[in-house]
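K.L.:
Sequence and predicted structure are below.
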Amino acid sequence: MPSEKSSAGSNTEIQNASIQVEPPAKKESSDGFYDNEVLNGDTIEAPKRGLLGYLTIYLLCYPVSFGGFLPGWDSGITAGFINMDNFKMNFGSYKHSTGEYYLSNVRMGLLVAMFSIGCSLGGVAFARLADTLGRRLAIVIVVLVYMVGAIIQISSNHKWYQYFVGKIIYGLGAGGCSVLCPMLLSEIAPKDLRGGLVSLFQLNVTFGIFLGYCSVYGTRKYDNTAQWRIPVGLCFLWALIIIIGMLLVPESPRYLIERGKNEEARISIAKINMVSPEDPWVHRQAEEIIVGVVAQREQGEASWKDLFSVKTKVLQRLITGILIQTFLQLTGENYFFFYGTTIFKSVGLTDGFETSIILGTVNFFSTIIAVMVVDKIGRRKCLLFGAAAMMACMVIFASIGVKCLYPHGQNAPSSKGAGNAMIVFTCFYIFCFASTWAPVAYIVVAESFPSKVKSKGMSISTAFNWLWQFLIGFFTPFITGSIHFYYGYVFVGCLVAMFLYVFFFLPETIGLSLEEIQLLYEEGVKPWKSASWVPPSKRGGSSEKIETQKKGWKKLLKFPKSPDQALSVHNLTE
């Protein structure tokens, strides 16, 4: 590797260099994916894509989004491990009065929480690699760390502390993925598809949870360590998929331009959009990124204190990122999964593994809806609807649990009718969560920060997500054992706060490029008016054109042909 001195000198040369963009060449022929048009004046229309174009973009981005599978897989298999006899025999305590092995509340809480601690530290520790080595190589490194943690876990035998150490290291890698993968997705995705492509990360989280449930369901009848070692061993297959995928995915054009590799940046933009690097639209996209990079260089080298800058509105975005990621855990989603077995037992489903698969199925298919609609209805509407709907579900769920589930006391038979009603609202709640907050929280964090401090801002924000997951995972067994279903009312209060915060402080960013989002924040647009904000490059004469294109809500049902059309549709239907 180059020395620090030479690296510093290189950076200085890049900063002082005059960045030149070659004049766009005329396109000689169509590539079969798009049909480009150059409008009168300087406005260049974005590529129009057909079904093959959409499919290609999603396939290129999928290996990056698969990083979400790693934390999801751990959640799925851990939920099964705590009920496995061989796992409890290896890492639990022996109760002489019953002659059985068990996991104490403390050890069970730590089993879940240690992974979250590792994720929190990993996101902060490895985010720096994205700025120094590039997004793709950084992802490969954190996946290798993840594999080391899996090796330590799978080799554990009757030593619970060894398993927990492996769990922390395992979490370091998964936590790094939770920052780096959404970061890369947000930087390579076309702006009109950015929400859906970043949502793929959360879709893979739910896919990992679902397959994790299925895995432990399939191994639950083994009477040896294969019960839990097979699911842990499958981690190596998931890691290998990501590493191979990084060979196919283009590097972030913003990272490349920051390193002075302008030509490689154009190739990256062209590859993800399936057009020629000499296409005029590609040159225009590169110019916009260069302008943003130069503007940030003029502010000096990035440092941690830049996160607290009020002038550049970074502090406001950091607070938003932290709170959105905190609220993601305070929705109460993990509370539902914790109490799922108890609720389903009340209507005759006594197999906890079957319960998990039912909840995991609802979770997975609901997230698919988010991928399809988030770039059509916007971030604010998703979050506001999700908070309101989850609040209604939680009030009903908690009230039935407190008043109706055990009409004759906790030791008496439960009410089957009340149990059925709670199952319905459990599934509807998970639908509302998975189709709104679960993916959109990652989108908001991934697209809010300027590239200069993006790795730092995302790592801090995501760390709070894992910190709260640790707190909820560790303390929930104690809280629910004390106040039972009254715990749901705590989350109701959190959901009210979430709704109010989103309405008053979170701007709409649908259809905007990352550079345009920066301008949105700098202009100080009121969040509740941000949906009608138009970037400076599209003001003036374009407003007359937009005015003549109003076609009502039916236009939302069609896939937009270009990022500019996606923005126009959203503005017109507000």
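P.N.:
Structure received. Keep in mind the model is a prediction, meaning the values are calculated, not measured. Numbers count the residues shown, from 1 in each chain.
K.L.:
contacts and neighbour counts: CA atoms only from here.
P.N.:
Fine.
K.L.:
ok, which stretches of the stretch 51-200 of the chain are strands?
P.N.:
93-95, 100-102 (DSSP state E, counting those that start in this stretch).
K.L.:
what would these look like in CSV with distance to Tyr429 and mean neighbour count?
P.N.:
Converted to CSV, the strands of the stretch 51-200 of the chain look like this (distance: least, C-alpha to C-alpha, whole Å; neighbours: other C-alpha atoms under 10 Å):
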stretch, distance to Tyr429, mean neighbour count
strand 93-95, 36, 13
strand 100-102, 31, 17
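K.L.:
any chance of the ones you listed in a markdown table, with distance to Thr480 too?
P.N.:
Converted to a markdown table, these look like this (distance: least, C-alpha to C-alpha, whole Å):
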| stretch | distance to Thr480 |
| --- | --- |
| strand 93-95 | 22 |
| strand 100-102 | 19 |
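K.L.:
So which of those is nearest Tyr335?
P.N.:
strand 100-102 (21.7 Å; C-alpha to C-alpha).
K.L.:
which other helices and strands contact the closest one?
P.N.:
Using 3 or more C-alpha pairs under 8 Å, 6 or more residues apart in numbering; DSSP states H and E, the elements in contact with strand 100-102 are helix 85-91, strand 93-95.
K.L.:
Which neighbouring elements make contact with the shortest one?
P.N.:
Strand 93-95 is packed against strand 100-102, with contacts defined by 3+ C-alpha pairs under 8 Å, 6+ apart.
K.L.:
in this structure, which residue is closest to the centre?
P.N.:
By C-alpha atoms, centre = their mean, the mean C-alpha position of the chain lies nearest to Tyr442, the distance being 3.7 Å.
K.L.:
can you pull the contacts of that residue?
P.N.:
182, 198-199, 202, 325 (C-alpha atoms under 8 Å, 6 or more residues apart in numbering).
K.L.:
By neighbours, which of those residues wins?
P.N.:
Gln202 (33 neighbours; other C-alpha atoms under 10 Å).
K.L.:
got the contact list for it?
P.N.:
Gln202 makes contacts with 65, 68, 367, 438-439, 442, as judged by C-alpha under 8 Å, 6+ apart.
K.L.:
Swap in 7 Å and give it another go.
P.N.:
Taking C-alpha atoms under 7 Å, 6 or more residues apart in numbering, we find Gln202 in contact with 68, 438-439.
K.L.:
and if you look at Gly292?
P.N.:
Taking C-alpha under 7 Å, 6+ apart as the test, what Gly292 contacts is Glu515.
K.L.:
ok so, going back, right, so of the strands of the stretch 51-200 of the chain, which gets closest to Gly488?
P.N.:
With respect to Gly488, and counting by C-alpha to C-alpha, the nearest of the strands of the stretch 51-200 of the chain is strand 100-102 at 27.1 Å.
K.L.:
another one to put next to it:
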Amino acid sequence: MAPVPLKAVPTNRNAIVLAVFVAFGGFLFGYDIGVISGCLIMPDFIDRFGTLDHATGKMVLDSSRQSIITSLLSAGTFVGALAQAFTSDRFGRRGSILFWSAIFTVGTAIQTGTARSIVQITIGRFIAGLGVGAMSAIVPLYNGETAPKAIRGFLLVMYQLQIIIGIFISYIIDLGTHTINGSASWRIPVGLQMLWGLILLSGIFFLPESPRHLLGNGREAEARRVVAALNGVPEDDPLVAEVVDELEYGIRAENEGGKATWMECFSTRNVLWKRTMNGMMLQFIQQLNGQNFYYYYGDTFFKSAGTTLSPYVIQTILGAVSVVGTVPALYLIDTWGRRKSLLTGSILEAICSLIAGLVGHFTLAAPDTPQSQLTSRNKKGGDTIIAFAVLHVFSFSMFWGPTPWVYLGESFPLRVRPKAIALGSATNWIWNFLLSFFAPRIANDIGPLILLIFFGMLVVGFVYVYFFIPETKGLTLEEVDEMYRAGVKPWKSEGWRPHLMEGHHHVSEKPERDGSEKQATEMAENASADRVV
């Protein structure tokens, strides 16, 4: 028999405070990604961390130093995303947010206080990256375990949107400070991150511990108080008992047969290997869409395009476009579906990369060409690149930006979900690191033709999605599990209908594929094991 649906959750102060701080974790994440691109072309930053070009007698920040300064953050995020798995169990979700917020703040302080040492600023970025990577995993985990069901989807959307807003705000601050003489031009935007870290640290006085973590450690009375407070009901309300029962059920399912191992994510049971690989591949392709090239090195790239617009203005425009592009994604993800969003995004972004790459290769002047020597052809080429960069970033924000994360969160049974999602997230960060490390070196050698590499990856992405990624729109986690086990072809998955009954968590007693009692029992057990908590 299907359980009675939970009643509507009233809005209350605790839930609102939770929403604010969960969203702010995304803002901090996005701001840190975006702030460095503007600093790379600030005169004082170049003078302090660049090298002397003996031909011109000027200080320059070559591609090697750019890649080291930028990529060390991504290296830290990869390590932090894995390390948080230990702290969130040992110290709790709330304590882990406190710990990694402090690590991030320390890393930011090291960067802000550096004088002329490239070693110090890269170490600071690595340490800050540890905090960013850890919180990028902990904050959604905390959200999923703590938020009332009535606002859980809202918080997930808010978190993703705040990442983009963080990037946008970092561009605005870079725009506002880049004309300041001296080190304040870059110390202000970098140092502001200490304030963001302290704001998140202050959340420790408002945020409750995750009720799931409390129950896992035998602290049931505390868990009941937290659930009641977050849902705005008394402790003896039936809603509290139902939520606690669901949490306990999920914990038992997760621990049944011992803790899941990392290798279990690649087992043949329930086709887990294919689901894990799909999650990792989507994250890999997402990083090589080309948008991060604009985020990290857009200012430097547009400066060489010879446009009369300030590269800071262009980067700010790109940030605004990202925010605007994310809004329709909230509608399209559940109307068009996952497959159509990814396929459409691949086509649009591939066209943008192809045109911008070829136009840039055949029309742009050599780097560092004085403005007075640029021809109208050079300037038109630069304007064309900027126009298609804007379209590229807009398309990414609508399709490939949010969709791989949504897919990652709904493709795995409860038992292996934390580890499978961690593998997908780690894939995202390692390729983020490789891109930020090698992209300036490659662009230095081949210029705008680097965009053709992203064009090729988008073609690969289209083919991979068409042949390997099934549609999961409108399916429960149990039904996603059944679809994979049934071997449904991805290109036929949109028309597939599950054999599970309409009732939540209810399973057909006589599966059409095989009426045996054994299979019906197995389906029921698998559905129960995948129950959402």
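P.N.:
Sure, I can see it. These numbers come from a predicted model, not from an experiment.
K.L.:
which stretch among the strands of the stretch 51-200 of the first structure comes nearest Ile188 of the first structure?
P.N.:
strand 100-102 (47.7 Å).
K.L.:
counterpart of the closest one in the second structure, which residues?
P.N.:
Mapped onto the second structure using TM-score structural alignment, strand 100-102 of the first structure covers residues 58-60.
K.L.:
Over to stretch 120-136 of the first structure?
P.N.:
Going by TM-score structural alignment: stretch 120-136 of the first structure matches residues 78-94.
K.L.:
Pull the distance from the matching stretch to the chain's centre.
P.N.:
Its chain's C-alpha centre and that of stretch 78-94 of the second structure lie 17 Å apart, by C-alpha atoms, centre = their mean, to the nearest Å.
K.L.:
Same check for the contacts of Gln202 of the first structure, but in the second structure.
P.N.:
With both residues aligned by TM-score structural alignment, their matches' C-alpha atoms under 7 Å, the contacts of the contacts of Gln202 of the first structure that the second structure also has are Gly68.
K.L.:
With respect to Ser155 of the first structure, which of the contacts of Gln202 of the first structure is nearest?
P.N.:
Of the contacts of Gln202 of the first structure, the one sitting nearest to Ser155 of the first structure (C-alpha to C-alpha) turns out to be Gly68, at 24.6 Å.
K.L.:
tally of neighbours for the equivalent of the closest one over in the second structure?
P.N.:
In the second structure, Gly68 of the first structure lines up with Gly26, judged by TM-score structural alignment. Other residues lying near Gly26 of the second structure total 26 when counted by other C-alpha under 10 Å.
K.L.:
The residue lying closest to Gly26 of the second structure once chain neighbours are set aside sits in which helix or strand?
P.N.:
Excluding the flanking residues, the one nearest Gly26 of the second structure by C-alpha to C-alpha, 6 or more residues apart in numbering is Ile163, at 4.6 Å. Ile163 of the second structure belongs to helix 149-177 when assigned by DSSP states H and E.
K.L.:
mean offset of the very next helix or strand once past that helix relative to the first structure (after superposition)
P.N.:
Downstream of helix 149-177 of the second structure, the first helix or strand assigned by DSSP H and E is helix 184-202. On superposition with the first structure, the mean distance recorded for helix 184-202 of the second structure (mean C-alpha distance after the TM-score superposition for the first structure) is 1.7 Å.
K.L.:
Stretch 26-39 of the second structure now?
P.N.:
Taking mean C-alpha distance after the TM-score superposition for the first structure, the mean distance separating stretch 26-39 of the second structure from the aligned residues in the first structure is 2.0 Å.
K.L.:
Hmm, Trp160 of the first structure is touching Met89, no?
P.N.:
No - contact criterion C-alpha atoms under 7 Å: Trp160 of the first structure and Met89 do not qualify, at 10.5 Å.
K.L.:
for the stretch 401-550 of the first structure, what spans make up the helices?
P.N.:
Assigned by DSSP state H, counting those that start in this stretch, the helices in the stretch 401-550 of the first structure fall at 416-434, 437-448, 454-483, 487-505, 514-522, 541-547.
K.L.:
In TSV: the ones you listed, plus distance to Ala8 of the first structure.
P.N.:
Output for the helices of the stretch 401-550 of the first structure, formatted as TSV (distance: least, C-alpha to C-alpha, whole Å):
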stretch	distance to Ala8 of the first structure
helix 416-434	44
helix 437-448	28
helix 454-483	19
helix 487-505	39
helix 514-522	26
helix 541-547	44
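K.L.:
And the ones you listed: which comes nearest Cys393 of the first structure?
P.N.:
Closest to Cys393 of the first structure of the helices of the stretch 401-550 of the first structure is helix 416-434 (C-alpha to C-alpha; 5.8 Å).
K.L.:
can you pull the buried residues of the closest one?
P.N.:
Using 16 or more other C-alpha atoms under 10 Å as the burial criterion, the residues of helix 416-434 of the first structure that qualify are 416, 418-423, 425-434.
K.L.:
Report all helices and strands that it contacts.
P.N.:
Using 3 or more C-alpha pairs under 7 Å, 6 or more residues apart in numbering; DSSP states H and E as the contact test, the elements touching helix 416-434 of the first structure are helix 333-345, helix 352-377, helix 379-403.
K.L.:
ok, residues contacting that helix?
P.N.:
Contact with helix 416-434 of the first structure is made by 336, 343-344, 346-347, 359, 362-363, 366-367, 386, 389-390, 393, 397, 400, 404-405, as judged by C-alpha under 7 Å, 6+ apart.
K.L.:
what angle do it and helix 437-448 make?
P.N.:
Put simply, helix 416-434 of the first structure runs at 20 degrees to helix 437-448, going by axes from the mean of the first three to the mean of the last three C-alpha atoms, to 10 degrees.
K.L.:
now helix 416-434 of the first structure: how far from the chain's centre is it?
P.N.:
Here helix 416-434 of the first structure is found 24 Å from its chain centre; the criterion is C-alpha atoms, centre = their mean.
K.L.:
sorry, back to before: for the match of strand 100-102 of the first structure, what is the distance to the chain centroid?
P.N.:
Relative to the mean C-alpha coordinate of its chain, stretch 58-60 of the second structure is positioned 35 Å out (C-alpha atoms, centre = their mean).
K.L.:
Average offset of it relative to the first structure?
P.N.:
In the superposition against the first structure, stretch 58-60 of the second structure averages 1.6 Å from its aligned positions (mean C-alpha distance after the TM-score superposition for the first structure).
K.L.:
Take the helices and strands packed on helix 416-434 of the first structure and write them to TSV, including distance to Ser461 of the first structure and mean neighbour count.
P.N.:
Formatted as TSV, those follow (distance: least, C-alpha to C-alpha, whole Å; neighbours: other C-alpha under 10 Å):
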stretch	distance to Ser461 of the first structure	mean neighbour count
helix 333-345	19	18
helix 352-377	21	21
helix 379-403	17	20
